[in-house]
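Enquirer: Just a sequence and a predicted model for now, questions to come.
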Amino acid sequence: MHAADWYALHGKMPRLHVPAVFAVGQEIVLPEGPARHVTRVLRMGEGAPLVLFDGQGNEAGVRLADVGRKHTTAVIDAVWAGEGESPFAVHLGQAISKGDRMDYAIQKAVELGVAAITPLYTERGDVRLKGDREAKKLAHWQAVAASACEQSGRAVVPTVHSPLSLVEWLSARQEPLRLMLHLATGNAFDQPERPEAAALLIGPEGGLTETDIAAAQAADFTPLTLGPRVLRTETAPVVALTLLQHYFGDL
């Protein structure tokens, strides 16, 4: 059975991220988070259908088999390849921002098909994470990305990499198209060729410093403006990724 057949048979249903190997006929124990969601939030019972995805591009149509207090299991009826990925791979370097702003940027970037995200420490950035605090934030951001995939229909969960300094991230870039948002340049988006991938740099509140800009330009990043209005650090990736997916991806 294919995805279209499963949805035609069962209609719209929840999608949950379960990192496991899928095989038809297999009984799978749902992790605590997804199990709690389907039983306590959605109040689904035995026999209820739902879709799981493994985060690596595969989806499975399943039926709940055993709904209990200690564990919830599901039987896999069908497995298919997910179809929600953009043909254009964008690696987003996002300056770390406070509070919910970083969550918003990651969530919307995933919805818009980003391939990978690296949180960045920049000169003007006022967030510095160390040790356990960094590990907890990284796990939280990866969970935000997985949740965005559940909502948006993606079967591949983009990796949120460990935070890096801007210089470290720039030195690792290999993408043929490299762009950074910088209001003062006046350079509008104009890229006639269709690259296979891109790196996109978004600065913090207050923008990139001259040192940041010089380092990015030395790494072959082209400054880009998105118009005369100043966009918030969490809004800028949404607009820029929309443009990139429109010109080179699947929007």
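Expert: That came through, no problem. Residues are numbered from 1 along each chain as shown.
Enquirer: going forward, measure contacts between C-alpha atoms and count neighbours the same way
Expert: Noted.
Enquirer: Show me where the protein has its helices.
Expert: Along the chain, counting by DSSP state H, helices occupy 3-10, 32-36, 100-111, 131-152, 166-171, 210-218, 236-248.
Enquirer: what's the most buried one of those?
Expert: helix 100-111 (a mean of 20; mean count of other C-alpha atoms under 10 Å).
Enquirer: now for that one, which elements pack on it?
Expert: Packing partners of helix 100-111 (3 or more C-alpha pairs under 8 Å, 6 or more residues apart in numbering; DSSP states H and E): helix 131-152, helix 236-248.
Enquirer: what angle sits between it and helix 131-152?
Expert: Orientation check (axes from the mean of the first three to the mean of the last three C-alpha atoms, to 10 degrees): helix 100-111 against helix 131-152 gives 40 degrees.
Enquirer: Can you tell me the centre-most residue of the chain?
Expert: The C-alpha lying nearest the average C-alpha coordinate of the chain belongs to Val110 (C-alpha atoms, centre = their mean; 2.9 Å).
Enquirer: right, and that residue touches Ala148 too?
Expert: Yes. Contact criterion C-alpha atoms under 8 Å: Val110 and Ala148 qualify, at 6.2 Å.
Enquirer: Skipping adjacent residues, who's closest to Glu32 in space?
Expert: His71 (7.8 Å; C-alpha to C-alpha, 6 or more residues apart in numbering).
Enquirer: Against Val62, how distant is that neighbour?
Expert: Per C-alpha to C-alpha, to the nearest Å, His71 is found 16 Å from Val62.
Enquirer: of those two, who's got more company?
Expert: Val62 (25 against 13; other C-alpha atoms under 10 Å).
Enquirer: circling back to that earlier point, switch the helices and strands packed on helix 100-111 over to TSV; also include distance to Ile213.
Expert: Converted to TSV, these look like this (distance: least, C-alpha to C-alpha, whole Å):
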stretch	distance to Ile213
helix 131-152	26
helix 236-248	17
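Enquirer: putting a second one here so we can go through both:
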Amino acid sequence: MPRIHVDVPLAAGQSLALPPGAARHVQVLRLQPGAELTLFNGLGGEWTARIERIGRSDVQVVAETHHAVEREIGPAVTLVLGMPANDRMDTLVEKAVELGAFAIQPLMTERSVLRLAGDRAEKKRAHWQAIAVAACEQCGRNRVPAVAPVASLAGWWASSQPAAGEARWLLGFCSDAQAVAQRLRAGSVPPRLILLSGPEGGLAPAEVEAARAAGFLPTTLGPAVLRADTAPLAALAAVALHPGVAPMLAS
């Protein structure tokens, strides 16, 4: 059954037009009036819906039954990362959503290759947010992770304050770094986790020291040198698969 995100409140019996991209998807699938769809709006759970009418360029559906289904990984993991260049950020956002990321904060750091500002930065953020929505449609998540506006590392430091129960990990090769497996002992998985990861070339020494001062614990993924778009995904996968994590699944 196709899953479609709609950015509006939903109620039983409500009739609404699907967004243009979703309408095209329904037409490509050659669905007919009466066919069922799944709608979700990111506010929790999902809705069974039925196609009422299919026009030349629009599709009208009616929401029927709400199902309180959640498919979130237990801890709320925020990725704070130096943006990799080219198309790697697109793939990173897609896979991070599939692996359960709660939010994504793109950063420009001292060694960042990708530099964004103004309208270009906002267009990229909107593009990445659309990728996050599409990934939720595909993987079954009913809560869409927010992709925050692009920020400088210094700007993010200034606006970020640790929350209660939050753990902060700095991914990298610091001499005193602990392995992810050590930090993820059974029963000690934090309810909130921020993963800070650098761009190509990593964080500069001064940025590493600033991260330590901000409470980030040096954490390693092993002896291999992982790409900037691989390291945060590997850490997310380790959290998602750890025995101490209790995912919220459909009942």
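Expert: Here it is on my side, so go on. Just so it is clear, the structure is predicted and the values come from calculations on it, not from any experiment.
Enquirer: TM-score them against each other, please.
Expert: Here the superposed chains carry a TM-score of 0.90, computed using TM-score structural alignment, normalised by the length of structure 1; 238 aligned residues with a C-alpha RMSD of 1.5 Å.
Enquirer: of the helices and strands packed on helix 100-111 of structure 1, which approaches Ile106 of structure 1 most closely?
Expert: Ile106 of structure 1 lies closest, by C-alpha to C-alpha, to one member of those: helix 131-152, at 6.4 Å.
Enquirer: okay, and the closest one goes to which residues in structure 2?
Expert: Helix 131-152 of structure 1 corresponds to residues 118-139 in structure 2, going by TM-score structural alignment.
Enquirer: What's the average distance for that stretch when superposed on structure 1?
Expert: Compared with structure 1 after the fit, stretch 118-139 of structure 2 shows a mean deviation of 0.7 Å (mean C-alpha distance after the TM-score superposition for structure 1).
Enquirer: got the contact list for the residue mapped onto Gly45 of structure 2 from structure 1?
Expert: The equivalent of Gly45 of structure 2 in structure 1 is Asn58 (alignment by TM-score structural alignment). Asn58 of structure 1 makes contacts with Phe22, Val79, Trp80, Ala81, Gly82, Ala155, Val156, as judged by C-alpha atoms under 8 Å, 6 or more residues apart in numbering.
Enquirer: Please report the distance of Asn58 of structure 1 from Phe22 of structure 1.
Expert: Distance from Asn58 of structure 1 to Phe22 of structure 1, by C-alpha to C-alpha: 8 Å.
Enquirer: How about Leu201 of structure 1?
Expert: Counting by C-alpha to C-alpha, the gap from Leu201 of structure 1 to Phe22 of structure 1 is 36 Å.
Enquirer: and what of Ala216 of structure 1?
Expert: Distance, Ala216 of structure 1 to Phe22 of structure 1, using C-alpha to C-alpha: 42 Å.
Enquirer: Likewise for Tyr121 of structure 1?
Expert: Counting by C-alpha to C-alpha, the gap from Tyr121 of structure 1 to Phe22 of structure 1 is 38 Å.
Enquirer: who's more crowded, these two?
Expert: Using other C-alpha under 10 Å as the criterion, Tyr121 of structure 1 and Phe22 rank with Tyr121 on top: 25 against 22.
Enquirer: Aligned counterpart of that one in structure 2, please.
Expert: So Tyr121 of structure 1 corresponds to Met108, using TM-score structural alignment.
Enquirer: what sits against its match?
Expert: With C-alpha under 8 Å, 6+ apart, Met108 of structure 2 has these contacts: Gly82, Met83, Leu114, Arg115, Leu116, Val150, Ala151, Ser152, Leu153.
Enquirer: ranges for the strands of the stretch 51-200 of structure 1?
Expert: Secondary structure of the stretch 51-200 of structure 1 (DSSP state E, counting those that start in this stretch): strands located at 58-67, 72-81, 89-95, 116-121, 159-160, 164-165, 177-181, 197-202.
Enquirer: Would you mind giving those as a markdown table with distance to Leu244 of structure 1 added?
Expert: Converted to a markdown table, the strands of the stretch 51-200 of structure 1 look like this (distance: least, C-alpha to C-alpha, whole Å):
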| stretch | distance to Leu244 of structure 1 |
| --- | --- |
| strand 58-67 | 26 |
| strand 72-81 | 25 |
| strand 89-95 | 8 |
| strand 116-121 | 15 |
| strand 159-160 | 19 |
| strand 164-165 | 24 |
| strand 177-181 | 10 |
| strand 197-202 | 9 |
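Enquirer: Nearest approach to Leu42 of structure 1 belongs to which of those strands?
Expert: strand 58-67 (12.5 Å).
Enquirer: got the angle between the closest one and helix 3-10?
Expert: Using the same axes, to 10 degrees: strand 58-67 of structure 1 against helix 3-10 is 30 degrees.
Enquirer: any idea of the angle strand 58-67 of structure 1 forms with strand 72-81?
Expert: 160 degrees.
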